[in-house]
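J.: model this:
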Amino acid sequence: MNFILLLIIGIEIAFWVVIAAGLIARYVFQLPRLGLFLLALTPVLDLILLIAASADLLRGAAATTAHAIAAIYIAVSIVFGKHMIRWADERFRYYIMRQGSKPSRLYGYAYSRKYFKDWLKHVLAYVLGTGLLWVVIFLVNDAGRTGALSGTIKLWSLVVMIDLVISITYFIWPREAKHREKIHE
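T.: Okay, the predicted model is just below:
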C-alpha cells in the first residue's frame, strides 16, 4: 500500500483520537488547558501530512490519487476543522457528559441556508485544495508524473457542482422532520 495513503489513514485516525483525548481531558478530567492543547494539535497533523506528501513528490515519486487526497484532506481540515471539533464537542458534552442541551437538528429553510453555507465552505476547501494541487503540478512540471492530480481536480470540480445542485434542491424541497422527530419535539 502507498506510504502517503497509509499516512492519510493514520492522520485521520490520529485526528479523531486527539479530539477525543482533548474532550476527555476537558470534561472528564476537568483539565481545560490540556484539552485545548490537544485540540490545537489537529493542525500539526495536517502539517505533517503536507510535509510528507511534498517530500515524496520532490524526491521524484509519481503523484498518485493518495497525494491528491492529501491535498483534499488538508484543505477540508483547514476549512471544516473548527466546525468538526465544535460538532464533536457538543455531542460529547450532551451524550457522554449529560450536560447542556441536546444538539438541535435543522429543518426547512434553516437547513437549506446551513447547507448552502456549508457548500460555500466546500467551495473554499476546493479553492485551497486545488490551489495546492496546481502548485504541485507547477513545481513537478511533468504531466506524466502529475496526471492523478489533474484528474482529481476534474473529479472534485464535478463533485462541487453536484453539491451545488443538492444545495439548490433543499431550497425547492426543504428538509422536513421525520414523523418520529416531530412527535418528540
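
J.: all contacts plus neighbour counts: C-alpha atoms, from now on.
T.: Noted.

J.: What is the longest helix along the chain packed up against?
T.: Looking across the chain with DSSP state H, the single longest helix is helix 108-140. The helices and strands touching helix 108-140, judged by 3 or more C-alpha pairs under 8 Å, 6 or more residues apart in numbering; DSSP states H and E, are helix 42-58, helix 65-91, helix 143-172.

J.: since we're on the closest residue to Ser54 other than its chain neighbours, how many residues are nearby?
T.: Closest residue in space to Ser54, ignoring its immediate chain neighbours: Val136 at 7.9 Å, by C-alpha to C-alpha, 6 or more residues apart in numbering. Residues near Val136, counting by other C-alpha atoms under 10 Å, number 21.

J.: With Trp156 instead?
T.: 16.

J.: Now it: closest residue in space that isn't a chain neighbour?
T.: Using C-alpha to C-alpha, 6+ apart, the closest residue to Trp156 is Tyr126 (7.4 Å).

J.: ok, the one you found - contacts?
T.: By C-alpha atoms under 8 Å, 6 or more residues apart in numbering, Tyr126 lies in contact with Ile72, Ala75, Trp156, Ser157, Val160.

J.: Which one of these is nearest to Ser167?
T.: Using C-alpha to C-alpha, Val160 comes nearest to Ser167 of the contacts of Tyr126, at 10.4 Å.

J.: coming back round to it: measure how far the longest helix of the chain is from the centre of its chain, please.
T.: 10 Å (C-alpha atoms, centre = their mean, to the nearest Å).

J.: got the buried residues for it?
T.: Residues of helix 108-140 classed as buried: 109, 111-113, 115-116, 118-119, 122-126, 128-130, 132-134, 136-137, 140 (neighbour count, 16 or more other C-alpha atoms under 10 Å).

J.: Same question for stretch 11-20.
T.: Using 16+ other C-alpha under 10 Å as the test for burial, stretch 11-20 gives Ile11, Glu12, Phe15, Trp16, Val18, Ile19, Ala20.

J.: My read is that the fifth one contacts Pro43, right?
T.: No: taking C-alpha atoms under 8 Å as the contact criterion, Val18 and Pro43 are not neighbours in contact, 10.9 Å apart.

J.: How many residues are close by Leu7?
T.: Residues near Leu7, counting by other C-alpha under 10 Å, number 17.

J.: one more, for comparison:
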Amino acid sequence: MIVTLIVICEVGFWLLLAAGLALRYLARMPRAGVAVLLCEPLLEVVLLVVTAVDLRNGAAPDWKHGLAAVYIGFTVTHGHYMIKWADGHVLHRFAGGPRPAGPPRYGMARAVHEWKMCARAVGAAAIAAALLQLAVWYVGDPGQSASLREWQGKMGFVVGISVIIALSYTIWPKTPKHGDHSGEGQSQAGAGTGTKAL
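T.: Just a heads-up that it's a prediction; the model follows:
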C-alpha cells in the first residue's frame, strides 16, 4: 500500500502542477492556479499520515516505510525547484515570457549552482533521516527498526556524494572547450538569471 501511495503522490504532483500552470497561463486564472499549486504539500502530508498509521497498526517497519521518508524529504526540498522550472518553461511557451536560462555550465557560476543543488540534497537527506529516526523511536524495537537504520545510512551516502560533486566543480572548475563561445555565454546568462530563480 505504501509503495502504491508513493506512486500516486508522484503522479499527483505532476497532475497538480499541470493543472495549476494550465489555470495560470491558459485559462488566465492566476489565483486559481496558485491555489492548486499550494495543494502540492498535502500529498506529502497524506503520505506521512498513512505511513504513521500503518506503523501504529502493527506493520513491521521495512524498506517501504524508509522509502516513504526519503520521498517526503526530497519532495520538500526539490518540489519548489521543479515548480519554478516548469513555470518558467510554460510562461515562455504559452505566455510570451523570456526563454528560461539553463544552469550555468562553466566556472564559479557552475560551482555555485552545484553547491545549491548539494544544499537541497543535504536538506532532503536530513529531513528523511529525521523522519526515519522518529519512526525508530516510535517502533521502539531495535531488531525491527534495522531497515530504517539502513535508510539513514543511505542518506549519509547521498550527502557524501553530493558534497564530492560540488567540491569537484569548485576545485576543478569546468571550462569551455576551445572555440565554444556559446557555452560561455550560456554560463554567464545562467549566472545572471538562472541562478536567481533557484
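
J.: that older thread, tell me which of the helices and strands packed on helix 108-140 of the first structure is the most buried.
T.: Neighbour counts (mean count of other C-alpha atoms under 10 Å) averaged over each of these peak at helix 65-91, with a mean of 19.

J.: by contact count, what packs against that helix?
T.: Here helix 65-91 of the first structure touches helix 3-23, helix 42-58, helix 108-140, helix 143-172, going by 3+ C-alpha pairs under 8 Å, 6+ apart.

J.: change it to 10 Å
T.: helix 3-23, helix 32-40, helix 42-58, helix 108-140, helix 143-172 (3 or more C-alpha pairs under 10 Å, 6 or more residues apart in numbering; DSSP states H and E).

J.: how about these, which one is nearest Val79 of the first structure?
T.: Of all these, helix 108-140 comes closest under C-alpha to C-alpha, at 5.8 Å.

J.: Helix 143-172 and that closest one, what's the angle between them?
T.: 170 degrees (axes from the mean of the first three to the mean of the last three C-alpha atoms, to 10 degrees).

J.: distance of the spatially most central residue of the second structure from His89 of the second structure?
T.: The centroid of the second structure falls nearest to His78 when counting by C-alpha atoms, centre = their mean (2.0 Å). His78 of the second structure sits 17 Å away from His89 of the second structure, going by C-alpha to C-alpha, to the nearest Å.

J.: Pull up the aligned stretch in the second structure for stretch 83-91 of the first structure.
T.: Counting by TM-score structural alignment, stretch 83-91 of the first structure pairs with residues 81-89 of the second structure.

J.: tally of neighbours for Arg105 of the second structure?
T.: Arg105 of the second structure has 23 nearby residues by other C-alpha under 10 Å.

J.: Please apply the same query to Ala61 of the first structure.
T.: For Ala61 of the first structure, the count of nearby residues is 14 (other C-alpha under 10 Å).

J.: My reading is that it is in a helix; is that accurate?
T.: No: per DSSP: H, G, I helix; E, B strand; the rest coil, Ala61 of the first structure lies outside any helix segment and is coil.

J.: Trace it over to the second structure, please.
T.: Matched by TM-score structural alignment, Ala61 of the first structure corresponds to Ala59 in the second structure.

J.: Show the contacting residues for Ile78 of the first structure.
T.: Listed by C-alpha atoms under 10 Å, 6 or more residues apart in numbering, the contact set of Ile78 of the first structure reads Thr42, Pro43, Asp46, Ile72, Leu124, Ala125, Leu128, Gly129.

J.: and the residues you listed as JSON lines, adding distance to Thr169 of the first structure?
T.: Below are these laid out as JSON lines (distance: C-alpha to C-alpha, whole Å):
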{"residue": "Thr42", "distance to Thr169 of the first structure": "34"}
{"residue": "Pro43", "distance to Thr169 of the first structure": "34"}
{"residue": "Asp46", "distance to Thr169 of the first structure": "33"}
{"residue": "Ile72", "distance to Thr169 of the first structure": "25"}
{"residue": "Leu124", "distance to Thr169 of the first structure": "21"}
{"residue": "Ala125", "distance to Thr169 of the first structure": "22"}
{"residue": "Leu128", "distance to Thr169 of the first structure": "26"}
{"residue": "Gly129", "distance to Thr169 of the first structure": "26"}
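
J.: Show me which pair in the residues you listed is furthest apart.
T.: Thr42 and Leu124 (19.2 Å).

J.: List just the one of the helices and strands packed on helix 65-91 of the first structure that sits closest to His179 of the first structure.
T.: Shortest distance between His179 of the first structure and these, using C-alpha to C-alpha, is found for helix 108-140: 14.2 Å.

J.: quick check: angle from that closest one to helix 65-91?
T.: On the basis of the same axes, to 10 degrees, helix 108-140 of the first structure is oriented at 150 degrees to helix 65-91.

J.: Give the equivalent position in the first structure for Asp25 of the second structure.
T.: For the record, residue 25 of the second structure is Tyr, not Asp. Per TM-score structural alignment, Tyr25 of the second structure is aligned with Tyr27.

J.: distance of that match from Lys82 of the first structure?
T.: Counting by C-alpha to C-alpha, the separation of Tyr27 of the first structure from Lys82 of the first structure is 18 Å.
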